[in-house]
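S.K.: my questions concern the predicted model and sequence given below.
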Amino acid sequence: MTAPATDEALWLRRYRPAPEAAARLLCFPHAGGSASYFRPMAEALAPRVEVVAVQYPGRQDRFREPCLDSVADLVDRVQPLVASWSDRPLVLFGHSMGSLLAFELALRLRDGRSGPPVAHLFASGRRGPSTVREETPVHTLDDDGILDDLARLGGTDLSLLEDAWLRRTVIDCVRADYRAIETYPCPPDAVLDCPVTVLVGDDDPKTTLEEAGAWRSHTTGPFARRVFPGGHFYLSERWAEVCAVLGEAFDGIAAGAVATRSGSE
């Protein structure tokens, strides 16, 4: 499956292009979020790493497009865009909902036939993909229920939603995004072979430390859990610390690439 060239401009954003970077980081936003959330990460890691952020339909400059409400459908749109990315190591980073999309993409790339295999997966603010909570699905709540959930998590300036059109747009996006993650059929035996690092806030109402640790069963590769002060959107206050963790991984990837080249000479 080959994606039209125009799709890349719609779906992928480079806020700090880094054509000479040794590695590429593909970032997936949270439910209701947009690519611009990762601008601080792009600024911090360039030019060493090329940061590419996914822009989902239905928000910001794509507000006229209908939202997609399936993890599979979203990844179907992104996968063809990365299929030719074999020029440098690929690392995936997802926050909250984005962690599931990154995981699903990594599963599809395991064999290296559909695109470059993933060198490392970072899952932020999300419990293990096969871990299910016994609670009312957010996507089935009424509008007030969704707004209450947004208020509980923080990260959204609710005063902006006094505008009726913007409130409707945000609620529709969040509902579709939650339907995607709350209906994602991840079997317990869906397992990667790349390193997985899970990052979580110590006061996250959506993900306990135990639930974050459940990612361990979804890889045969190295696993690490990094805990930061804060709630579900700890990342907004901890860009420097998170980028330092990413930097450690990229150091290891670079060292491995050098060793591979040396061994083949």
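M.R.: Looks like it came in fine.
S.K.: could you use CA atoms for every contact and neighbour count after this?
M.R.: OK.
S.K.: and Thr156, what is it in contact with?
M.R.: Leu150 (C-alpha atoms under 8 Å, 6 or more residues apart in numbering).
S.K.: for His232, see how far away it is.
M.R.: In this view, Thr156 and His232 are 11 Å apart by C-alpha to C-alpha, to the nearest Å.
S.K.: next, the buried residues of stretch 136-150.
M.R.: Neighbour-count burial for stretch 136-150 flags Val138, His139, Ile146, Leu147, Leu150 (criterion: 16 or more other C-alpha atoms under 10 Å).
S.K.: sec struct for the spatially most central residue of the chain, please.
M.R.: Residue closest to the average C-alpha location in the chain (C-alpha atoms, centre = their mean): Gly94, at 1.7 Å. Following DSSP: H, G, I helix; E, B strand; the rest coil, the label given to Gly94 is strand.
S.K.: now do Ala190
M.R.: Once three-state DSSP is applied, Ala190 turns out coil.
S.K.: next one for the comparison:
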Amino acid sequence: MNSAWLRATPTHGDNAIPLFCIPHAGGNASLYHPWRALLPAGIRLVQVCLPGRLERFRHPMPDSFDALTQQLADAMLPAIGARWAIFGHSMGATLAHEVVLELCRRGASEPQLLAVSGRGAAQFHRPGQVHLQDDDALCAELIRLDSNNAQVLAQAELREVILPAIRADYRLIETYPARPQGVLHCPLATFNGDSDPEVDDASIAGWRQWSHGPFHRYAWPGGHFYLHQQRAAIVEAIGSLLLHD
């Protein structure tokens, strides 16, 4: 399963459910590395490695969100069996939703769980202009979402390395047309921090219209990047949904 796009942890058994995890705009696969020690034996972590970061630093980001969806679906399709699940945070949630729809159009089975984190449903999406602004404005936006970014972004050398990929990600999500095609039947779960400025009750509840399957909603203390502090609780919830429900 390991490829440029997918990094799978060693499985605990042939029947382990692969859980594909997609990072946020500007994020990378290492976001989910701590999950390896938390996931139960019946679930196998598969980290999605997007272009423009880490070992894919020199790989260009696709020109559109649709192209990104198509390329990720190309990578995932051979790894999809009868049982699988997917989790995405922020931009990764939108990408998870779109790639599930695309995989289903290609004949793949629906996942046992589509889990979306820190992102409102597609009908609440609004275009943005952050990707068109200068580096200082982009950094201000990143610090607004997570004050911990201030220390990293204060270093000019690091800014030069990481901002191009972040800007490319913002361009994709801010120009995303938000026209998903199709309604699923799989379980869908939403995850968010209760003080996340990027989502509200209506945009989270709006995910209900995208699947006829069971709908689950989780919220924990925290802002947009609540998942750093709540990873154990998130993993426990995912494990319960996949292995016990």
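M.R.: Structure's in. What do you need? Model, not experiment: these values are computed from the prediction.
S.K.: what's the TM-score here?
M.R.: Here the TM-score for the pair of chains, by TM-score structural alignment, normalised by the length of structure 2, is 0.90; 245 aligned residues with a C-alpha RMSD of 2.2 Å.
S.K.: what's the match for the residue nearest to the centre of structure 1 in structure 2?
M.R.: With TM-score structural alignment defining the correspondence, Gly94 of structure 1 maps onto Gly88 in structure 2.
S.K.: equivalent analysis for Val132 of structure 1, please.
M.R.: Using TM-score structural alignment, Val132 of structure 1 lines up with His125 in structure 2.
S.K.: His185 of structure 2 versus that match, what's the distance?
M.R.: For His125 of structure 2 relative to His185 of structure 2 (C-alpha to C-alpha), the value is 22 Å.
S.K.: who are the contact partners of the match of Val132 of structure 1?
M.R.: Ala178.
S.K.: likewise for Cys139 of structure 2?
M.R.: Here Cys139 of structure 2 is in contact with Leu153 (C-alpha under 8 Å, 6+ apart).
S.K.: and if you look at Phe215 of structure 2?
M.R.: Pro187, Leu188, Ala189, Arg208.
S.K.: what do you get for Val116 of structure 2?
M.R.: Residues in contact with Val116 of structure 2 (C-alpha under 8 Å, 6+ apart) are 87-90, 92-94, 96-97, 188-191.
S.K.: Gly247 of structure 1 now?
M.R.: Per C-alpha under 8 Å, 6+ apart, neighbours of Gly247 of structure 1: none.
S.K.: ok, longest helix in structure 2?
M.R.: In structure 2, taking DSSP state H as the definition, the longest helix is helix 156-174.
S.K.: what stretch of structure 1 does the helix or strand just after it fall on?
M.R.: Counting by DSSP states H and E, the element after helix 156-174 of structure 2 in chain order, helix or strand, is strand 188-193. Mapped onto structure 1 using TM-score structural alignment, strand 188-193 of structure 2 spans residues 196-201.
S.K.: which position in structure 2 pairs with Phe79 of structure 1?
M.R.: Just so we're on the same page, residue 79 of structure 1 is Gln rather than Phe. Per TM-score structural alignment, Gln79 of structure 1 is aligned with Ala73.
S.K.: next one: Pro66 of structure 1
M.R.: Match for Pro66 of structure 1 (TM-score structural alignment): Pro60.
S.K.: give me the neighbour count for its match.
M.R.: Residues contacting Pro60 of structure 2 under the criterion other C-alpha atoms under 10 Å number 13.
S.K.: contacts only, for it.
M.R.: Pro51, Gly52.
S.K.: give the helix, strand or coil label for it.
M.R.: Relying on three-state DSSP, one would call Pro60 of structure 2 coil.
S.K.: and it, how far from Asp66 of structure 2?
M.R.: The value you get for Pro60 of structure 2 to Asp66 of structure 2, if C-alpha to C-alpha is used, is 15 Å.
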